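Chemist: Sequence and predicted structure below; questions after.
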Amino acid sequence: MPDVVSEKSFLPAGGGAYSLPSLTLGIFLNDQPAHRISQGSDRALHSPLKRHQGWLLPAGSEGVCEYDEDLEFVTVTLNDRLLDEFGVSAGTDFQAIIGDIDPVLLSISLNALTFAEGGNLYRETMSRALAAQVVQLIKPEPASHAGIEDRRLRRVLDYIHDNLAEDLTLAAMADLAAMSGTHFSKAFKKEIGISPLQYVIGARLDLASVLLQTTRYSVSEIAWRVGYQDVSRFSQHFKRRFGTTPASYRQQ
C-alpha cells in the first residue's frame, strides 16, 4: 500500500455504516446541511458540513454516516508505516475532528490525487508533509520530546505550535509553565536541548517550508502567517536554515 492513498468519490443520497482500518481524512466537495454521523454506535448526530469541511478519524473508527443529498468527497488514508516515521503507532487514538479542516492540511490533501504525477521524490516529500501536518493536529507526544516529564513544559510546546503567527513572549511561556522567566529558560533548554527562541524560530521556519510547497501564498504572506513582520528578516532566517531563499525553495 502506498504511504498515502487518495480517492475522489461520488455517492447518491443516503449513507450507511463505515469502518476505517487506517487513519483517514474525508473532505466534502459540496455542502451537506443535513449530514449526520456517529462513532462507535448506530445513533447518528446532526453534523452539518460545508464544502471543504470534513472529518479526521483514527484507525479503527466505526459508525454511521448519513446525508440527504448526493455527496462528492475526497478521502485520504495514511499508511501506518508513514505515521510510524513520525512516532505515531498504528491505532493511536485521538479526539476526532469533524468540521473545519486545518487550511494547510486541506491544501495538501486536495492535491494528494496528483502526488504521483510529480515523480517519486515529489510524492514522498508531499506525503511526509501531509503526515507531519496530521501529527501536529492530533498532538501525540513527539518522539524527540519523549523525555519531557513536566506536563507544564508540554503545555508550553502546544501553546507555541498553536500560536506561531502571534508575537510570542518568554513571559507568556513562563506563566504557562508556572515558573519565573529565568528558571523556565533553563528548564526548557535542559529538556529540549535548545533555547525557547531557537525552538520558536525552528518551528516557524518548518511551517513556512510546508506552506511554500503546498500553497500559493506569497512569500510575504507566509512570513506573516508564521510570525514574521519583517520579510527580509524572515528570508535571512530561512536561508540560514535551508541554504536557499524562500522563492528558490518553492521552485525545487
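Modeler: All right, it came through fine.

Chemist: only C-alpha atoms for contact and neighbour calcs from this point on.
Modeler: OK.

Chemist: hey, where'd the helices end up in the stretch 151-252 of the chain?
Modeler: 151-162, 170-176, 181-192, 196-214, 219-225, 231-242, 246-251 (DSSP state H, counting those that start in this stretch).

Chemist: Excluding chain neighbours, what is closest to the residue positioned nearest the centre of the chain?
Modeler: When Cα atoms, centre = their mean is applied to the chain, the residue found nearest the centroid is residue 133 (2.5 Å). Spatially, and ignoring its direct neighbours in sequence, residue 133 is nearest to residue 105 (6.1 Å; Cα to Cα, 6 or more residues apart in numbering).

Chemist: and if you look at residue 48?
Modeler: residue 33 (4.4 Å).

Chemist: can you tell me how far that neighbour sits from residue 51?
Modeler: Separation of residue 33 from residue 51 (Cα to Cα, to the nearest Å): 10 Å.

Chemist: what's near enough to touch the closest residue to residue 3 other than its chain neighbours?
Modeler: Nearest non-adjacent residue to residue 3, counting by Cα to Cα, 6+ apart: residue 79, 4.9 Å away. For residue 79, the contacting residues are 1, 2, 3, 4, 5, 22, 23, by Cα atoms under 8 Å, 6 or more residues apart in numbering.

Chemist: got a list of what the last one touches?
Modeler: Right, the one you point to is residue 23. Per Cα under 8 Å, 6+ apart, neighbours of residue 23: 56, 57, 58, 59, 60, 77, 78, 79, 91.

Chemist: Okay, one more to line up with it:
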Amino acid sequence: MAKRSLTPLVDPSEFLDERLTLYPAALTSKGSAWDGIIAVEQRRKPACILESPALLTHFVGIRIGPPGGVVQKRDGRIHRGYETVGDIVIMPAGLPGEWCIEDATDGLHLSLAPVLLERVALQNELANPDTLQLVDCFQVRDAVIEHIGLALRAELATSGGADRLLGEALATALALRLIRRYSTARTSVSDYLGGLSKRRLRRVIDYIDAHLEEPLRLSELAGQAGLSPYHFCRLFKQATGITPHQCVIRRRVERAKRLLQQPEATIADVAFRCGFSSQSHLSRHFRQLVGVAPRTFQTH
C-alpha cells in the first residue's frame, strides 16, 4: 500500500457540543493526558429534549444509569426504544441529531476524532481512509465497546486519565471495533477464516477473465472482494491454494490454449490477447504450466 500522509491528531474534547453537555459532568477527560486521543465524559441527563448539530467527532454513547425510554431522530429516521444499561448509540461525525429522553439516566460519552479512525484503518490495512464511513446506530449491544468504555471510565476515576499509553491503547481498540463492526469496512478477516466466500471468489475470477488482456493490478482485484490488498492476498490463497498473480497467469495460459487451437492464430497475437507482455513472456509461462512450447502445442 502506498504511504499516505497523516494529519496530526486533534483534541476531540474541543468538539464536545455544548448542547449535549448542559449538565455538569461527574467525570471528564478534558485537560487530561488523553487530550488529542479520545474525549470521555460521564453525565447525568434528566428527562429532556436535546438537539445536537453536526459534530466534528464520532460519538459513542453508552447507557450506564437507570433504564428508560428514548426517542432518537437522525438523518430522516426515527427510533423509539427502551434503553437498558449497556445499550449503545453510535453517531458518525457530521450527522446532526435529536433526542427525547423520557427518563433521567447516566450516560458515558466517548468522542473520537475521525483522523484517529483513518490512521488505525491505514495502519491495519482495514479500509481506504479516504472513503471510510461509520454506520449510524440507534441502539445496539456490544460487550467489547461497553468494556472499553467502562475501562476508560475506571482509569479516569482512579488516576484522572494520566496514563496516556493506556488511553491510546483503549482508544485504538475502540477505533478497531468501530471500523470492523460499524463502518463501511465492517467485514473483517475473522469473518473469512476459510478464505474468500464462494460469491466473492467468483466475482474476482469473473473480473480476471473479463480483463485478461489488460495489466491487472492487485488493488483492483482486492477491490472486487472489498478487502485491502494485504488481507485479500491471504484469503485468496487460503481459498485457492495459489496467489492472485499465479491465478492470473493460469487463466491467461488457459485462454492461450483455446486461442492457439483456432485456425490462423499467431503466437504473437495470442500473447497480446491474453495479456502477456510479449511472445517470449507467453512461451515461458506456457512451458511451465503445460509442459510444451506454444508452437508445439499448436501443431499437435
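Modeler: Cool, got the structure. All values derive from a computational prediction rather than experimental measurement.

Chemist: Can you give me the distance of the residue nearest to residue 133 of the first structure to residue 66 of the first structure?
Modeler: 24 Å.

Chemist: So which residues of the stretch 1-150 of the first structure form strands?
Modeler: Using DSSP state E, counting those that start in this stretch, the strands of the stretch 1-150 of the first structure run over residues 4-11, 14-20, 24-28, 36-37, 45-46, 53-57, 61-67, 71-78, 97-100.

Chemist: my guess is residue 222 of the second structure contacts residue 235, does it?
Modeler: No: checked against Cα atoms under 8 Å, the pair residue 222 of the second structure and residue 235 is beyond contact range at 10.2 Å.

Chemist: quick one, which of these two is more surrounded?
Modeler: residue 235 (23 against 19; other Cα atoms under 10 Å).

Chemist: which position in the first structure aligns with the more buried one?
Modeler: Counting by TM-score structural alignment, residue 235 of the second structure lines up with residue 196 in the first structure.

Chemist: I figured its match hits residue 184, correct?
Modeler: No: between residue 196 of the first structure and residue 184 there is no contact under Cα under 8 Å: 9.1 Å.

Chemist: any shared contact partners between those two?
Modeler: Joint contacts of residue 196 of the first structure and residue 184 (Cα under 8 Å, 6+ apart) do not exist.

Chemist: returning to what we had before: narrow the contacts of residue 79 of the first structure to the ones also in contact in the second structure, please.
Modeler: For the contacts of residue 79 of the first structure, the contacts that are reproduced in the second structure, applying both residues aligned by TM-score structural alignment, their matches' Cα atoms under 8 Å, are 1, 3, 4, 22, 23.

Chemist: mind putting those residues in TSV, distance to residue 72 of the first structure included?
Modeler: TSV is the format used below for those (distance: Cα to Cα, whole Å):
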residue	distance to residue 72 of the first structure
1	24
3	23
4	20
22	21
23	20
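
Chemist: Now, of those, which are buried?
Modeler: For those, a burial check counting by 16 or more other Cα atoms under 10 Å picks out 3, 4, 22, 23.

Chemist: ok so, going back, how far away is the match of residue 235 of the second structure from residue 168 of the first structure?
Modeler: To residue 168 of the first structure, residue 196 of the first structure is 10 Å away according to Cα to Cα.

Chemist: One more: residue 73 of the first structure?
Modeler: From residue 73 of the first structure across to residue 168 of the first structure, the span is 38 Å (Cα to Cα).

Chemist: Same question for residue 161 of the first structure.
Modeler: For residue 161 of the first structure relative to residue 168 of the first structure (Cα to Cα), the value is 10 Å.

Chemist: got it, and residue 132 of the first structure?
Modeler: Taken as Cα to Cα, the span from residue 132 of the first structure to residue 168 of the first structure is 23 Å.

Chemist: got it, and residue 34 of the first structure?
Modeler: 40 Å.

Chemist: Not counting sequence-adjacent ones, nearest residue to residue 126 of the first structure?
Modeler: Residue 126 of the first structure's closest residue in space is residue 115 (Cα to Cα, 6+ apart), at 7.0 Å.

Chemist: you'd agree residue 49 of the first structure is up against residue 99?
Modeler: Yes: the pair residue 49 of the first structure and residue 99 passes the contact test of Cα under 8 Å, sitting 6.2 Å apart.

Chemist: which of those two has more neighbours?
Modeler: Taking neighbours as other Cα under 10 Å, residue 49 of the first structure and residue 99 compare with residue 49 leading, 23 against 17.

Chemist: show me the contacts for that one.
Modeler: Residue 49 of the first structure sits next to 28, 31, 32, 33, 34, 35, 99 when contact means Cα under 8 Å, 6+ apart.

Chemist: in the second structure, which of those residues remain in contact?
Modeler: Shared with the second structure, among the contacts of residue 49 of the first structure: 28, 32, 33, 34, 35, 99 (both residues aligned by TM-score structural alignment, their matches' Cα under 8 Å).

Chemist: Thank you kindly, that will do.
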